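**Student:** Sequence and predicted model, in that order:
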Amino acid sequence: MIHIEILTFNPYQENTYVLSDEQQNCIIIDPGMHNLAEENRLKAYIQDNNLRPIALLNTHCHVDHVLGNNFVYETWGLKPQFHEGEIPVWASVQNYAPQMGFRYEPSPLPNTFLHDQQEIELGEHTLKAILAPGHSPAHLCFYVADQHFLIGGDVLFKNSIGRTDLPGGDQATLIKNIKNNIYTLPDQTVVYPGHGPSTTVGYEKNTNPFVRA
């Protein structure tokens, strides 16, 4: 059984996820730490639970989701993994992060890139990458079918959707991908978003004011 830990970081209240298995392997997703206290909080959680980080994943590369990439690399030797289509977003962060008041140590580039439908192993468990652009050019979500949950990044929120006014965003593309790639998952699938509380696919299909089933 995968344990899901949610750590909320930075002024954007971004949800960083640590997924761990029965053997204390863990995957860090979207580390958003923006100061020493937040870095120490992530490190303490991992050390206190005797976890062994084996992978670093990014759903996408907006600043609030990659602020901690370099810390994870320096601490555990893990380079991020994300879709190659996010490289322009990744490259732009170094320029605009200081203008937003963030201390940003540039994220390393992946050794290998993720692609749609790729499977990522966490011990005996499998995460499947689902490509769902629109909020960003090559946004990925990570789906665990046997536990009915999705790490959704900034695609779908409780009664909302990701913003599309940033470079690389497109509302029509986002809505299409929510309908075709997210709403086709089982209704009981719990969606853990990049910001705010969790929701379910079934709830959003019936109530989301932006995208109805």
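**Tutor:** On my side now, so go ahead.
**Student:** rest of the way, CA atoms for contacts and neighbours
**Tutor:** Will do.
**Student:** All the helices of this structure, in order from the start?
**Tutor:** When assigned using DSSP state H, the helices of the chain occupy the ranges 36-48, 63-66, 69-76, 87-96, 171-177, 201-207.
**Student:** With distance to residue 106 and mean neighbour count as extra columns, can I get these in a markdown table?
**Tutor:** Compiled in a markdown table, the helices of the chain are given as follows (distance: least, Cα to Cα, whole Å; neighbours: other Cα atoms under 10 Å):
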| stretch | distance to residue 106 | mean neighbour count |
| --- | --- | --- |
| helix 36-48 | 15 | 14 |
| helix 63-66 | 9 | 25 |
| helix 69-76 | 6 | 18 |
| helix 87-96 | 6 | 16 |
| helix 171-177 | 28 | 18 |
| helix 201-207 | 35 | 18 |
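**Student:** another one to put next to it:
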Amino acid sequence: MPVLTFSLGPLETNCHLYQNGTDALIIDPSGHMVDILTEIKNKKLKIQGILLTHLHFDHVYGCAELESFMDTPIMAGKEDIEISDVLISSAVRYGLPKVDEFHPVPLAEGIHKFGSIEVDVRHVPGHSPGSLAYYIKDENIVFTGDVLFYRSIGRSDLPMGDFELLAKSIREKLYTLPENTVVYCGHGPETTIGDERIKNSFVRI
């Protein structure tokens, strides 16, 4: 399997490890990284990118840990970076652990190469202003964070959320992918674009 998913942190947020040969990506390091780091060590993987779908606190708990010993940049949407204090500090308001400081760098929409891995980065605002989805055409998979879930969508009632913008992002940036594209979500099980087009009661074509 090219994707391993670990549910980490106080909200059981999915952290995905994508592998292409010995090159790999970490998407949303959401908690203590010991199991993922063991996998990386055992398979002798080279982490080519640490990609954040957005900067809500539950998706970034493991970032400081990775930053402390990896020189791989942690990348996120610039709109979220600009308001990162608001997005990350909300953990304390919910009575959850504080996120240790880390330093993300902006990643623009478009095609990017991470070692041997080509990623189509798609800006999908609505859940947060800088939400990004990561489509890997060679595998026909997409990582959607909290924008699109199995039979559901992300919340738009959080600070700077916008339901109309979220629905537009899903229709124009995700539902336009091939219908057999496997969707790896920020919470819960994977799904497919085709199933969500038909069965997702929140946003349909």
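**Tutor:** Thanks, I have it. This is a predicted model, so every value here is computed, not measured.
**Student:** Quick one: closest of the helices of structure 1 to residue 30 of structure 1.
**Tutor:** Using Cα to Cα as the measure, helix 63-66 is the one of the helices of structure 1 that comes nearest residue 30 of structure 1, at 4.7 Å.
**Student:** Could you check how far the residue located most distally from the centre of structure 2 is from residue 49 of structure 2?
**Tutor:** The outermost residue of structure 2 relative to its centre, with distances by Cα atoms, centre = their mean, is residue 42 at 24.0 Å. The spacing between residue 42 of structure 2 and residue 49 of structure 2, counted by Cα to Cα, to the nearest Å, is 18 Å.
**Student:** before we move on, what about residue 36 of structure 2?
**Tutor:** If you measure residue 36 of structure 2 against residue 49 of structure 2 using Cα to Cα, the figure is 14 Å.
**Student:** What of residue 102 of structure 2?
**Tutor:** For residue 102 of structure 2, the distance to residue 49 of structure 2 equals 15 Å [Cα to Cα].
**Student:** Just give me the match in structure 1 for residue 67 of structure 2.
**Tutor:** With TM-score structural alignment as the criterion, residue 67 of structure 2 lines up with residue 73 in structure 1.
**Student:** OK, contacts around its match?
**Tutor:** By Cα atoms under 8 Å, 6 or more residues apart in numbering, residue 73 of structure 1 lies in contact with 79, 80, 108.
**Student:** Which residue in structure 2 aligns with residue 185 of structure 1?
**Tutor:** With TM-score structural alignment as the criterion, residue 185 of structure 1 lines up with residue 177 in structure 2.
**Student:** residues touching that match, list them.
**Tutor:** Listed by Cα under 8 Å, 6+ apart, the contact set of residue 177 of structure 2 reads residue 193.
**Student:** Map residue 30 of structure 1 onto structure 2.
**Tutor:** Counting by TM-score structural alignment, residue 30 of structure 1 lines up with residue 28 in structure 2.
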